[in-house]
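> model this:
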Amino acid sequence: MSVVLAKLIISLLCILLVSVVLYFRPQITLGLKNKSVVGVLGTSWVLLRVLPFLLIYLWADYQPTSDVNGFWDEGSKASQGMLVYKDFWSPYSPLYAYYLGLWLKIWYSPKMIILTMAAMDGLALALTYQLFRYKTTKEDLLFKSLVYLLLPGSLVLCIVGAQEDIWMWLFVVGAYLTRKRYGVVGFSLVMALGVLMTKAIFGLALFPLFLIEKEKIRFLIPISIVGAISVVVLYLTVGMEFMQPLDEANVLRAPNILSVINPWAFNLVGLGAKAWNWIGLVITISAGCLTAWRLRKHEYPVMLAHLWVTMYGLMMIAQQSAYSNYLFLFLLPMVFEIIDWNNRKQIFLLFVFNVLAVIHPSMWWRQGMPIYLSPTDIFAIPDRTIDYFIQLGIVCVTLYFVWGSFPRKKK
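This is a model prediction of the structure:
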């Protein structure tokens, strides 16, 4: 359990640093007022992404583990010209492995995967800054950027876990910023690229965004053409193997609503049944569509942030194949828009959310990915009891923030 302990220690240190930063917020914000945006963001990224990378992977010579090995397998084979889905298995969109392969041309090492994730995280942060420029002051945005970079949910999941989920937020923000300059066609093309570069679940965002889109035909045509060409090319080269990413929906993970309810129902909920996957998708997309519709008259960045946290936060605990690493998918809009930084309860629960989400995947996996069939399973050994209550905590805190981001009707 050394990895779990290391992640816990790093997470608690991060929380301590964020607490200090929040305590001195007035002084720090005042100091940021006359600083260069590029200078602050660049220096912060180097200190909180590049420096930890150098310390962990070069100075301590720690070898990447877990998901990095899978990414390395895909990226290295793609860099050699092998065919995705045919020559190697992939749960990601077709261009994902080839994009990693391009980075591996610079440095052919699994450690380059970590640097790639750090670079994409930095780009997502920079685009998020641009997204909210209209809404608040420069110093406020820089302060939130610093907090984001310090939170364990971003630092650990990026530098230790090498998670790519932040890419989805990067593409949707990039699509919106492209639209401001090139119109709805540019927006549609960047969204299409996002679908081809990330995961199938990125496509879920298309439903609510299409619902509120005023130029529906102009949005639909480019993305449909790109999609049709992609399907034809994939079918001609790999047959039906391009459906591999959809197999991820059949993998049981935790935590989710079903995983915490199942033992108290004595395994009568039908855990693993495909019907639950469809129910989860319907609930997730419906919540996303309702959020977008109710906020359709608000500024687009505000609507987008609430949509993202509501839909993907709910997906994290409604889908049987999701797990707590998905916090990385919606942490940026939480920090910049959803969290009230004057609300101590929200800040405390955000801290709890980050720590639990960071340590749970490693703990759960190292325990043999347990599934609880009855209350007896929960209390059989202390490790399982701790694991279950961490799952329960993650589900409850996720629901809290999903409910906070979901727009209710005004009385």
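
> contacts, neighbours, all on C-alpha from now
Fine.

> Secondary structure element for the most centrally placed residue in the chain, which one?
The C-alpha lying nearest the average C-alpha coordinate of the chain belongs to residue 329 (C-alpha atoms, centre = their mean; 1.5 Å). Using DSSP states H and E, residue 329 sits within helix 327-333.

> Here is the second sequence; please produce its structure so I can put it next to the first one:
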Amino acid sequence: MTIILIKILVAIGGSVAFGLAYWRRSQLVNLPEATASRLLLSAFVLCRLVPFVVIYVVLGLEPRSDVPVFYDSASHALRAEVVYRDFWSPYSPLFAYMTALPLVIWHSAKAIVLLMILMEGLAFWLTYRFYRPRRGGVAQLAGLLYLLLPAPLVFCVIGGQEDIWMWVFGALSLWVWSRRPDEFRLGLLMAVALLMTKALAVLIVAALFFWVRRPLRYVAGLSVVGLPGLVILYWLTGEGMLTPLMFANMPFAPNLPTVMAPFIGDFMPYAGTLSALGLLAVLAVSAYGGWQLRRKNEDYDRALPTLWVLCFGFMMFVHKSSFGNYAFIYLLPLSFGLIDWRDSQQVVVLLVLNALVTVQPSYWWKLGTPIYTSPDMLTNGQYLLEYVMEVGTVSSVAYFVWLAFRQATANRHRAKQRIAA
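As a prediction, the model looks like this:
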């Protein structure tokens, strides 16, 4: 229960700090770039590195959540063992070897958490430096508000979550494309992302196929890296290479099926079918969004964050194996590339979503990961409270999915909404 109370305090404190910064948004937008850069660096140190030192060095607490799993697989990788064959890992084949790197210097699970913080810092820096010349002072506002959000702090520092890794490659692709638009190079980069992050990256890889003008060149880039990688992986591990797909059949919450469960009953007897339908729905909606963005010739710096939020937001909404931590996948591109900071409704929904996903996952685990297959279960006060958080989370995610879908499909002239304070 202690960790839940800590997360509640973080949610409250982060929301208050966010609100105060948003109240001063006009001053933040007009800060000189050098001053803003120092402010953002200070905010990153205060909101990421200082909590790390306090929690893991001063208090001496041990990492929780998925970090012990990361540490175990990284330890095996450090001994040059083969992933999927010699040790278990639910992530992409190179992920364990990447997380093994900090163990060379500091053989502790805490080193994994520090790596996750540095990877988020890299994603943030790449995103901010890309959008600052294009969005001006609004990028400064978006950057500070993102750092003050409670959910990324909890996901990164307390949870040691790796979901932000995918956006590292998304942000890198913005830089690669801006220097020389080339589908082949984009395919190369996305293939590396597939090998280094997690299986979910295949969703955005597929969605981009419908945005690029030369899809065959894009596929060629994917194949140059991807096919040899698959061949080597199969040679080393056989069917073990399918390990990352195992989570597709496990129920998590919150998502549309778990919110509907009190009314439709237990969906586990047809979980496989539901999982397949959810995956097909995500692929179809993402493909349609990519195609619409291509039809209106949307530039990549606007198309990618829109498509990213549409793809992973809809996945979080509709797939039965999605849970609150997946918001970490798209909060950064959502903040820099989609939200209109003049729209108070969007800002409030963002804050509500952050507060809910900060607390709900831990509370759900504390209750024993319940799926409410009958309305009678909701007569339990704790179950009802958790279910209300699920409904609020799913509704907030649906709002941003709708926002991204509207941005992807709107008339080009209407879609010229510029994020401003």
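
> Superposed, how do the two chains score by TM?
Overlay of the two chains. TM-score (TM-score structural alignment, normalised by the length of structure 1): 0.95; 407 aligned residues with a C-alpha RMSD of 1.7 Å.

> before we move on, the earlier item: what is the helix holding residue 329 of structure 1 packed up against?
Packed against helix 327-333 of structure 1 by the contact rule (3 or more C-alpha pairs under 8 Å, 6 or more residues apart in numbering; DSSP states H and E) you find helix 110-131, helix 152-155, helix 166-197, helix 300-318.

> Quick check: residue 302 of structure 1 touching residue 337?
Yes. Between residue 302 of structure 1 and residue 337 there is a contact under C-alpha atoms under 8 Å: 7.0 Å.

> Could you find the closest non-adjacent residue to residue 237 of structure 2?
residue 85 (5.2 Å; C-alpha to C-alpha, 6 or more residues apart in numbering).

> ok, for residue 188 of structure 2, nearest residue in space, not its chain neighbours?
Excluding the flanking residues, the one nearest residue 188 of structure 2 by C-alpha to C-alpha, 6+ apart is residue 221, at 4.6 Å.

> secondary structure class for that neighbour?
helix (DSSP: H, G, I helix; E, B strand; the rest coil).

> That one: neighbour count?
Residue 221 of structure 2: 21 surrounding residues under other C-alpha atoms under 10 Å.

> residues contacting it?
Counting by C-alpha atoms under 8 Å, 6 or more residues apart in numbering, residue 221 of structure 2 touches 183, 184, 185, 186, 187, 188, 191.

> The fourth one: neighbour count?
Under the neighbour criterion other C-alpha under 10 Å, residue 186 of structure 2 is assigned a count of 25.

> which residue lines up with it in structure 1?
Aligned by TM-score structural alignment, residue 186 of structure 2 pairs with residue 187 of structure 1.

> Quick check, residue 187 of structure 2 in contact with residue 219.
Yes. Judged on C-alpha under 8 Å, residue 187 of structure 2 makes contact with residue 219 at a distance of 6.3 Å.

> Grab the longest helix from structure 2 for me.
helix 381-409 (DSSP state H).

> which residues touch the residue nearest to the centre of structure 1?
Residue 329 of structure 1 touches 165, 166, 167, 168, 169, 312, counting by C-alpha under 8 Å, 6+ apart.

> follow-up on the earlier one: look up how far residue 320 of structure 2 lies from the residue nearest to residue 237 of structure 2.
As judged by C-alpha to C-alpha, to the nearest Å, residue 85 of structure 2 and residue 320 of structure 2 stand 28 Å apart.

> out of these two, which sits in the busier spot?
residue 320 (29 against 16).

> Alignment lookup: the more buried one to structure 1.
Under the alignment by TM-score structural alignment, residue 320 of structure 2 pairs with residue 320 in structure 1.

> Okay, and that match sits in which element?
Of the helices and strands defined by DSSP H and E, none includes residue 320 of structure 1.

> Spatially nearest residue to it (excluding sequence neighbours)?
Counting by C-alpha to C-alpha, 6+ apart, residue 252 is the residue found nearest to residue 320 of structure 1 once chain neighbours are left out, at 5.5 Å.

> How about the secondary structure of that neighbour?
What three-state DSSP gives for residue 252 of structure 1 is coil.

> ok, it - contacts?
Going by C-alpha under 8 Å, 6+ apart, residue 252 of structure 1 touches 272, 320, 321.

> what about the first one, how many neighbours?
It stands for residue 272 of structure 1. Using other C-alpha under 10 Å, residue 272 of structure 1 is surrounded by 17 other residues.

> Am I right that it sits in a strand?
No. Remark: residue 272 of structure 1 does not belong to a strand; assigned using three-state DSSP, it is coil.

> hang on, isn't it packed against residue 250?
Yes. When contacts are counted by C-alpha under 8 Å, residue 272 of structure 1 is listed as touching residue 250 (7.2 Å).

> anything in contact with each of the two?
Jointly contacting residue 272 of structure 1 and residue 250 under the rule C-alpha under 8 Å, 6+ apart are residue 320.

> that older thread, relative to residue 91 of structure 1, how far out is the residue nearest to residue 320 of structure 1?
Using C-alpha to C-alpha, we find residue 252 of structure 1 at a distance of 15 Å from residue 91 of structure 1.

> The helix or strand containing residue 207 of structure 2 against structure 1, how far on average?
Remark: residue 207 of structure 2 resides in helix 201-209, with elements defined by DSSP H and E. When structure 1 is superposed, helix 201-209 of structure 2 averages 1.2 Å from its matched positions, counting by mean C-alpha distance after the TM-score superposition for structure 1.

> From the contact counts, what lies against that helix?
helix 183-196, helix 215-237, helix 271-295, helix 300-318.

> Residue 173 of structure 2: which of these is closest?
Closest to residue 173 of structure 2 of these is helix 183-196 (C-alpha to C-alpha; 6.5 Å).

> For the closest one, give me every contacting residue.
With contacts defined as C-alpha under 8 Å, 6+ apart, helix 183-196 of structure 2 is touched by 92-95, 98, 166, 169, 173, 176-177, 201-202, 205, 212-215, 217-226, 229.

> Filter these down to the buried ones and express that as a PyMOL selection.
To isolate the buried ones among the contacts of helix 183-196 of structure 2 in PyMOL, judged by 16 or more other C-alpha atoms under 10 Å, type:
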select buried, resi 92+93+94+95+98+166+169+173+201+205+212+213+215+217+218+219+220+221+222+223+225+226+229
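
> Name all residues that make contact with residue 303 of structure 1.
291, 292, 295, 296.

> now it: how far from residue 353 of structure 1?
From residue 303 of structure 1 over to residue 353 of structure 1 the distance is 23 Å, taken as C-alpha to C-alpha.

> contact partners of stretch 386-395 of structure 2?
The contact list for stretch 386-395 of structure 2 (C-alpha under 8 Å, 6+ apart) reads 253-256, 259, 317, 324, 353, 356-357, 360, 363-364, 378.
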